[in-house]
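**Q** Mind looking at a prediction? Sequence and model below.
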Amino acid sequence: MQIDKQIVLVTGGGRGLGSAIVRSFAEQGARVVVNYRRSRDAAENLAAGLGDGQAIALEADVTDRDQVDALFAAAADHFGSPLTTVVNNALADFSFNGDARDKADAIAWDAFDAQLRGSVKATLNTTQAALPGMRSLGFGRIVNIGTNLFQNPVVPYHDYTAAKAAALSLTRTLAADLGADGITVNMVSGGLLRTTDASAATPDEVFDLIAASTPLQRVTTPEEFADAVLFFASPWSRSVTGQNLVVDGGLVKD
């Protein structure tokens, strides 16, 4: 299915990386659901600026299955068709500040629990809510957002990285389970992006160090990262599933 025929949900789409992904899909003609939990004004302004009828902002905490079901129902009612594509971008509250991170001797299980709910439970919720519609269409695209910290834990964000690693495992098992339904499930993993709300606390010297370590000699932008998300939704990736694509300017080679 061409992107301009798709109806796309971007969780956490009102700001940061999510807003860049929303804009990228809209530029290709897709209709987009801009999901938000707290950023109502940002999400509604983004949706309103994308053109008449092309986007709608809908509130839901994606870790709450009842709210996710209501989100999918409202989206299908608004656009008159099931969602074809889900981008699991929403991030449980987290700040990429290596100096302030919880270290191994102090981090509490509650921190892991919050990140696991945000990465794994939310992905399970949206996937299960999407399945009836995707199966009725014989088509579905699920793209999960990961991290290159699996391969390069330059800053040990223990809770965040563990949750994203679990989400990668879920990506691969879902791909194996849903392929016969015409549904692909993939992950796009980035490094530190310049700049999102989550990376706003990162000192400039850290960005400069990362840039100097990459073949491209710069830090990836949210817009560049969004290009890879579009790839997994596009016909060009129709035979690709269960994969993790690292988009970080060549920093991680795996």
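**A** Looks like it came in fine. Numbering: from 1, shown residues only.
**Q** make it CA atoms for all contacts and neighbour counts henceforth
**A** Noted.
**Q** Please list all residues in contact with the residue nearest to the spatial centre of the chain.
**A** Geometric centre of the chain, nearest residue: residue 89, 2.3 Å, by CA atoms, centre = their mean. Residues in contact with residue 89, defined by CA atoms under 8 Å, 6 or more residues apart in numbering, are 10, 11, 12, 13, 17, 18, 144, 145.
**Q** Next one for the comparison:
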Amino acid sequence: MELREQTVLITGASRGVGEELARAFAKEGSNVIINYYKSQDKAENLSNELGDKAIALQADIRKSQEVHKMVEEAKQYFKTPITTIVNNALIDFEFNPVTQKNVAELSWADFAKQFEGTIQGALNSVQACLDDMKELGFGRIINIGTNLFQNPVVAYHEYTTAKAALVGLTRNMAKELGAYGITVNMMSGGLLRQTDASKVTSAEVFQIIESSTPLQKVTTPRELADVALFFASPWGRAITGQNLVVDGGLVMD
């Protein structure tokens, strides 16, 4: 299915990486669902900018009922099922090396919050769209990971552990859903320059990344969004169960 024929749900799409994902798919002619949790003004402004082929819809991705309601609203608006999901939402986390808790300070609640946003959120979005994808015999599921669990420039414990678990979810879903024409992949940038979550990242951390990276630069949200287009496009039709690291060569997997 060509990108212009796809209807794409992007979770956490009102800002940062999600905003760039929405712009990238809209530019290719896709229908775009801009999911947001709290950032209503940003989401609606983005939707208005992108035009009739975009809609901003609120849902807490951790709550299955809200996700199902959002999916039904999107289907009614576009008169077509959702073909493509980008699980991007990030729940209450900033990449701040100064305020990050160390091992002695962490609680299970810190980990649980990230697991709920990353794993439960992805599961809810997939389950809400799965019947339609099976009926179509087509689906593209793209999970947003991180290279930080392979190269923890800063020990963001709870965030990186949840993203490491997302690799397992990605590969298990790929194994089960391939028979229905559904691919499931993950793409992992590092600390990106710049998102709302990374705006508190110190210049020193970015300098470490630049000096350690073969391309000598920090990856941007738009560069990550380009890879999502590849996974969703016909060019990516034979790829599933993969974690593609998009970080200028910092991690060579």
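**A** Received it, and whenever you're ready, just let me know what you need. It should be emphasised that the depicted structure is a prediction, and the values quoted were computed from it without experimental measurement.
**Q** sorry, back to before: taking the contacts of residue 89 of the first structure one by one, which sit in strands?
**A** 10, 144, 145 (DSSP state E).
**Q** Which position in the second structure pairs with the last one?
**A** Read it as residue 145 of the first structure. Structural alignment (TM-score structural alignment) places residue 145 of the first structure against residue 144 in the second structure.
**Q** Neighbours of its match, how many?
**A** 25 (other CA atoms under 10 Å).
**Q** again with residue 27 of the first structure
**A** Residue 27 of the first structure - counted by other CA under 10 Å - has 13 other residues nearby.
**Q** Distance of it relative to residue 168 of the first structure?
**A** Using CA to CA, to the nearest Å, we find residue 27 of the first structure at a distance of 28 Å from residue 168 of the first structure.
**Q** With residue 205 of the first structure instead?
**A** With the distance defined as CA to CA, residue 205 of the first structure ends up 30 Å from residue 168 of the first structure.
**Q** Those two - which one has more neighbours?
**A** Neighbours of residue 205 of the first structure and residue 168, each counted by other CA under 10 Å, are more numerous for residue 168; the result is 26 against 9.
**Q** Would you check that the more buried one makes contact with residue 189?
**A** No. Look at residue 168 of the first structure against residue 189 with CA atoms under 8 Å: they stay out of range, at 9.5 Å.
**Q** circling back: just name the closest of the contacts of residue 89 of the first structure to residue 45 of the first structure, please.
**A** If you rank the contacts of residue 89 of the first structure by distance to residue 45 of the first structure using CA to CA, residue 13 comes first, at 11.5 Å.
**Q** Show me what that closest one lines up with in the second structure.
**A** Matched by TM-score structural alignment, residue 13 of the first structure corresponds to residue 13 in the second structure.
**Q** same deal with residue 101 of the first structure?
**A** In the second structure, residue 101 of the first structure lands on residue 100 (TM-score structural alignment).
**Q** tell me the secondary structure for its match?
**A** The three-state label given to residue 100 of the second structure by DSSP: H, G, I helix; E, B strand; the rest coil is coil.
**Q** and it, what does it touch?
**A** By CA under 8 Å, 6+ apart, residue 100 of the second structure lies in contact with residue 156.
**Q** For stretch 12-22 of the second structure, buried residues please.
**A** Neighbour-count burial for stretch 12-22 of the second structure flags 12, 13, 14, 15, 16, 17, 18, 19, 20, 21, 22 (criterion: 16 or more other CA atoms under 10 Å).
**Q** cool, stretch 164-179 of the first structure as well?
**A** Buried residues in stretch 164-179 of the first structure, counted by 16+ other CA under 10 Å: 164, 165, 167, 168, 170, 171, 172, 174, 175, 178, 179.
**Q** what's the span of stretch 99-119 of the second structure, first residue to last?
**A** For stretch 99-119 of the second structure, the first-to-last residue distance is 24 Å (CA to CA).
**Q** re earlier: got the ones in strands among the contacts of residue 89 of the first structure as CSV, with distance to residue 138 of the first structure columns?
**A** Listed next are these as CSV, based on distance: CA to CA, whole Å:
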residue, distance to residue 138 of the first structure
10, 21
144, 20
145, 24
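**Q** from the residues you listed, which is closest to residue 77 of the first structure?
**A** residue 10 (17.1 Å).
**Q** That closest one and residue 20 touch, don't they?
**A** No. Between residue 10 of the first structure and residue 20 there is no contact under CA under 8 Å: 10.1 Å.
**Q** Most distant residue from the centre of the second structure?
**A** Within the second structure, the residue lying farthest from the chain centre (CA atoms, centre = their mean) is residue 104, at 29.8 Å.
**Q** Kindly tell me how buried the residue lying closest to residue 14 of the second structure once chain neighbours are set aside is, as a neighbour count.
**A** In space, and not counting its chain neighbours, residue 14 of the second structure is closest to residue 43: 4.4 Å by CA to CA, 6 or more residues apart in numbering. Residue 43 of the second structure: 25 surrounding residues under other CA under 10 Å.
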